[in-house]
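*Asks:* fold the following for me, if possible:
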Amino acid sequence: MRRSNFMLYGAALIIFSLALLMLAFPAEALQASLKGISIWWDVLFPSLFPFFVISEMMLGVGLVHFFGTLLDPLMRPLFRIPGIGGFVMAMGFASGYPIGARLTSQLWEKGLVNREEGERLVSFTTSSDPIFLIGAVSVGFFHNPAIAGLLAAAHYGSAMLVGLLMRFHGKPVVGNNVQKPAEGVSSGPIWRRAFEEMHAARLADGRPLGVMLQKALGSAVQLVMLLGGLVVFFSVVMEVLSSAGIMAYVYAGVDSVLSLFGVPVVLSKAVVNGFFEVTLGTKAAGNAESIPLVYKAAIAAWVLSWAGLSVHAQIVSLLHHTNLRYLPFAFARFIHGLLAVVFVIVLWKPLDAYQEALGAFMPQPDVTRPLTTMIVHALPTAAVTFAALIGTMLMMSLLFWIGKRCMNRLRT
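*Replies:* Okay, the predicted model is just below:
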């Protein structure tokens, strides 16, 4: 009881202090709000809204169950999650945070994953989307599209490694929320079972396509508005704390920690800003001057992988109605950030000679027109990424399935 009271009083004090700071710096709070709305309208709304709608539709028509059956031979032995998690991973990597958490919560609601499986899944499918990593970070902030290949290898490679590490999280649970084969699904070839699972899921949903689209649009609008509110809120918090001089003490503390590892202290602003919000952190890392590029890239990789408290709040809001816990997700974000830094340092020299060649294949969107850029570049890039990931995972799943069948025949 005392602990709960202490947390309640502490939260009340923090909220009251923030309210006083907003009253003390109203102009700064207003400008931060406008900045947050600009980020939401120019980046989040056009990039996330279509994926929220299409993911809802794909779940309703049974395509998620179709891919889940085909990917089951790959996802279960590697990540200890049902094959349906492979679809979530592809969508999460292609469209960015918080699509992975949104889909995971939907799978939990339908009883397709249990708590441990959901926690594993959301822990490594929360990642940046390719267009933000390439267009905003590499081109817009670093003014160096050649670095996109390195950041992508570090970010997505370490995410896959986090997924392999998270397979040791939790124990197998038998009971509620465990995926079961749909009624009427045969035990024949995997491709036949995939189509039967899709058909069974469509019959179980039962809604006409028009009603399904209407519900998907309404749900997507509500969710995008919620995420926009979180972005605006954290923008205001960062601005009023900076105006009050509080962030200066935080920067000093981070300076002392960075100096222990030989990292230039000028990057402390990027670390602190990135702890709260991805865009602010990566922009500060890219704009840092007179320091080696490898340090700037390492900090940007950490920011992208940690994702910022703004994204953490989005994840919590998406999972609040489930029994999935936040601490495993936070632990995975911390490990993901550290691994991404290690990846950048390890891959820096091997990829140094090829960065210019890699950059030549990277799109260079017009960062002065973010809304047009997102409509013209984001959707095609994300679609290609999703198709490539699904195709690769299907091939790997087929190889796993063939290998398992061969092993079973050799044993008999």
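*Asks:* only C-alpha atoms for contact and neighbour calcs from this point on.
*Replies:* OK.
*Asks:* excluding chain neighbours, what is closest to Ala29?
*Replies:* Val236 (5.3 Å; Cα to Cα, 6 or more residues apart in numbering).
*Asks:* could you pull up the residues touching the one you found?
*Replies:* 28-30, 32-33, 36 (Cα atoms under 8 Å, 6 or more residues apart in numbering).
*Asks:* for Asn323, which residues are in contact?
*Replies:* Contacts of Asn323 by Cα under 8 Å, 6+ apart are Arg115.
*Asks:* check which residues of stretch 225-245 are buried.
*Replies:* Buried positions in stretch 225-245, judged by neighbour count with 16 or more other Cα atoms under 10 Å: 227-241, 243.
*Asks:* which helices and strands does the host helix or strand of Ala148 pack with?
*Replies:* Assigning secondary structure by DSSP states H and E places Ala148 in helix 148-166. On a contact count with 3 or more Cα pairs under 8 Å, 6 or more residues apart in numbering; DSSP states H and E, helix 148-166 meets helix 63-79, helix 115-125, helix 293-306, helix 326-352, helix 355-360.
*Asks:* and the ones you listed: which comes nearest Leu21?
*Replies:* helix 293-306 (26.4 Å; Cα to Cα).
*Asks:* and the contacts of the closest one?
*Replies:* By Cα under 8 Å, 6+ apart, helix 293-306 touches 127-128, 147, 151, 154-155, 263-264, 267, 270-271, 274-275, 278, 281-282, 285-286, 288, 333-334, 336-338, 340-342, 344-345, 348.
*Asks:* if we can go back for a sec, and the residue nearest to Ala29, how far from Glu28?
*Replies:* 8 Å (Cα to Cα, to the nearest Å).
*Asks:* then Met58?
*Replies:* 43 Å.
*Asks:* looking at the two, which one has more neighbours?
*Replies:* Glu28 (18 against 14; other Cα atoms under 10 Å).
*Asks:* please give the structure of this sequence too, so both can be compared:
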Amino acid sequence: MTRRSPLLTLLYACSAIALVIILVSHPETSFEAAIRGLQVWWEVVFPSTLPFIVLSEILMGVGVVHFTGVLLEPMMRPLFNVPGTGGFVLTMGFASGYPVAAKLTTRLREQGSITKAEGERLVSFTTTGDPLFVIGAVAIGFFHSEQFGFVLAFSHYFSALLLGVLYRFYSPFSPSSKPLEKNHLPLPLRALQAMHRARLRDRRPFGKLMGEAVQSALQTLLMIGGFIIVFSVLIQLFATIEVTHFLSAVLAVFLGPLGVPSAFSSGMIAGLFEVTLGAQGVSEVGAGIPMIWKAVVASAIVSWGGISVHAQVASILNDTDIRVTPYLVGRAIHAALASLLAYFCWKPITASSWFSDEDIPVFLPTTAEGVPVGNWWDSLLYSGLAAAGILLLLLLVSLFFRSRRFKRPH
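*Replies:* Below is the predicted model of the structure:
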């Protein structure tokens, strides 16, 4: 069925009409779900995402992305087959969560810094949850376990890097971006030189740069908020008309032969659409289910991200020629890799005396759903520390690659 097929048009029309009928027949349910979606966006997503989108736009405008591009070029191309500027997207994406990586990838593509294939590789493995959400909301807020947080974070982020290594072989014969010009200057000086040249090419005064960064961030966040509210209403309506229950019953039939407890079917269906509801559903499964299975399923749900996030990413990528299909395939692979890592690293991490569930720290005040309520300073603190740590690690690995690559035998 092609995009121009009349059957597809008829399917879209019938689906829209059916949704309108359901919406009109359940107005109170729709209103309450919309309020919950708006609350999550305003109290959690808006304050935790806005500072990083604004700062990332400013950093790109002043040339910092070119600075990191030169420093990380020796690592990003051999490992992930993307230019060094992808290291900036990797750092900000890991630190600030979805869909910031898609926004930055789109900006790099618009600037001509990456090719179409490189953009598809980059957005596929850099779209992750932020550490505050993975550890604070899911592990601490829902599962009340610090050990669970370390397992979830390790499986989530390490599997994303493994996905990046796998995706370096995606579209191997596609054109690549132009390698950086080399000269006799040391690497840090070349990085400073690239940053200065990029700043001169931009030519925008800092006031204008900051104003446009805020405007772009607000536009992106309004789009994200709209998707969150719409999917909050859809999920609640599906639950009201028993569609979710039906899909859960069907999924439970397939989980049995795979050895996965069928009790997870409801949480997995919720996680298919929205990551927070899915993780919460998994945490509410009976106490008789081993925690290792909860970690496996929760890790898969967090790495999948949910159709709500995918719709946000697709909307952002729509401004470029970057296709969404490789990203969706990458989300499925990421979920599978993360669940496998969670299964195999559960015992080594939980058996370690380094990690204890005693005196679990309170990251942030939480909503009724257990999601931390963000604020400007806490969001900047946790995400900023994560970004600094990730960037430092990438720089060290990049220097290692450069020393091994250019080391001459005596």
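*Asks:* quick one on the thing from earlier: turn the helices and strands packed on helix 148-166 of the first structure into CSV, columns for distance to Glu109 of the first structure.
*Replies:* Output for these, formatted as CSV (distance: least, Cα to Cα, whole Å):
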stretch, distance to Glu109 of the first structure
helix 63-79, 14
helix 115-125, 11
helix 293-306, 26
helix 326-352, 17
helix 355-360, 41
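*Asks:* could you pull out the helices for the stretch 201-350 of the first structure?
*Replies:* For the stretch 201-350 of the first structure, applying DSSP state H, counting those that start in this stretch gives helices covering 209-243, 246-260, 268-276, 278-287, 293-306, 308-319, 326-352.
*Asks:* host element of the spatially most central residue of the second structure?
*Replies:* By Cα atoms, centre = their mean, the mean C-alpha position of the second structure lies nearest to Thr128, the distance being 2.4 Å. Secondary structure from DSSP H and E places Thr128 of the second structure outside every helix and strand.
*Asks:* hang on, isn't it packed against Ala102?
*Replies:* No. When contacts are counted by Cα atoms under 8 Å, Thr128 of the second structure is not listed as touching Ala102 (10.3 Å).
*Asks:* can you list residues touching both of those two?
*Replies:* Common neighbours of Thr128 of the second structure and Ala102, counting by Cα under 8 Å, 6+ apart, are absent.
*Asks:* might you report the residue contacts of Val173 of the first structure?
*Replies:* 114, 116.
*Asks:* could you check how far Lys215 of the first structure is from Gly228 of the first structure?
*Replies:* Distance check for Lys215 of the first structure against Gly228 of the first structure: by Cα to Cα, it reads 20 Å.
*Asks:* okay, now Lys116 of the second structure: neighbour count?
*Replies:* The burial count for Lys116 of the second structure: 18, using other Cα under 10 Å.
*Asks:* please read the previous query as pertaining to Thr68 of the second structure.
*Replies:* Burial of Thr68 of the second structure is recorded as 23 neighbouring residues (other Cα under 10 Å).
*Asks:* so who does it touch?
*Replies:* Thr68 of the second structure makes contact with 84-85, 87-88, 191, according to Cα under 8 Å, 6+ apart.
*Asks:* from the buried residues of stretch 225-245 of the first structure, which two are the most distant?
*Replies:* Counting by Cα to Cα, the most remote pair of these is Leu227 and Ser243, 24.6 Å apart.
*Asks:* now which of the contacts of helix 293-306 of the first structure would you call buried?
*Replies:* 127-128, 147, 151, 154-155, 263-264, 267, 270-271, 274-275, 278, 281-282, 285-286, 288, 333, 336-338, 340-342, 344-345, 348.
*Asks:* will you turn the helices of the stretch 201-350 of the first structure into a markdown table that also has distance to Phe52 of the first structure?
*Replies:* Formatted as a markdown table, these follow (distance: least, Cα to Cα, whole Å):
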| stretch | distance to Phe52 of the first structure |
| --- | --- |
| helix 209-243 | 5 |
| helix 246-260 | 35 |
| helix 268-276 | 24 |
| helix 278-287 | 21 |
| helix 293-306 | 21 |
| helix 308-319 | 12 |
| helix 326-352 | 21 |
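*Asks:* list only buried entries from the contacts of Val236 of the first structure.
*Replies:* 28-29, 32-33, 36.
*Asks:* restricted to helices, list those residues.
*Replies:* Per DSSP state H, helices hold the following members of these: 28-29, 32-33, 36.
*Asks:* in CSV, list the buried ones among the contacts of Val236 of the first structure along with distance to Lys110 of the first structure.
*Replies:* Shown next, in CSV, are those (distance: Cα to Cα, whole Å):
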residue, distance to Lys110 of the first structure
Glu28, 44
Ala29, 41
Ala32, 39
Ser33, 37
Gly36, 34
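*Asks:* mind listing what Pro74 of the second structure touches?
*Replies:* 84, 398-399, 401-402.
*Asks:* return the closest of the residues you listed with respect to His310 of the second structure.
*Replies:* The closest of the contacts of Pro74 of the second structure to His310 of the second structure turns out to be Gly84 (Cα to Cα; 25.4 Å).
*Asks:* dump the residue contacts of the aligned residue in the first structure for Ile349 of the second structure.
*Replies:* With TM-score structural alignment as the criterion, Ile349 of the second structure lines up with Leu351 in the first structure. By Cα under 8 Å, 6+ apart, the residues touching Leu351 of the first structure are Leu150.
*Asks:* now Leu351 of the first structure: how far from Met91 of the first structure?
*Replies:* Taken as Cα to Cα, the span from Leu351 of the first structure to Met91 of the first structure is 27 Å.
*Asks:* what do you get for Asn287 of the first structure?
*Replies:* For Asn287 of the first structure, the distance to Met91 of the first structure equals 30 Å [Cα to Cα].
*Asks:* more neighbours: those two, which one.
*Replies:* Using other Cα under 10 Å, the more surrounded residue of Asn287 of the first structure and Met91 is Met91, with 27 against 15.
*Asks:* surely Ile315 of the first structure is in contact with Ala101?
*Replies:* Yes. The pair Ile315 of the first structure / Ala101 is scored as a contact, 6.1 Å apart, by Cα under 8 Å.
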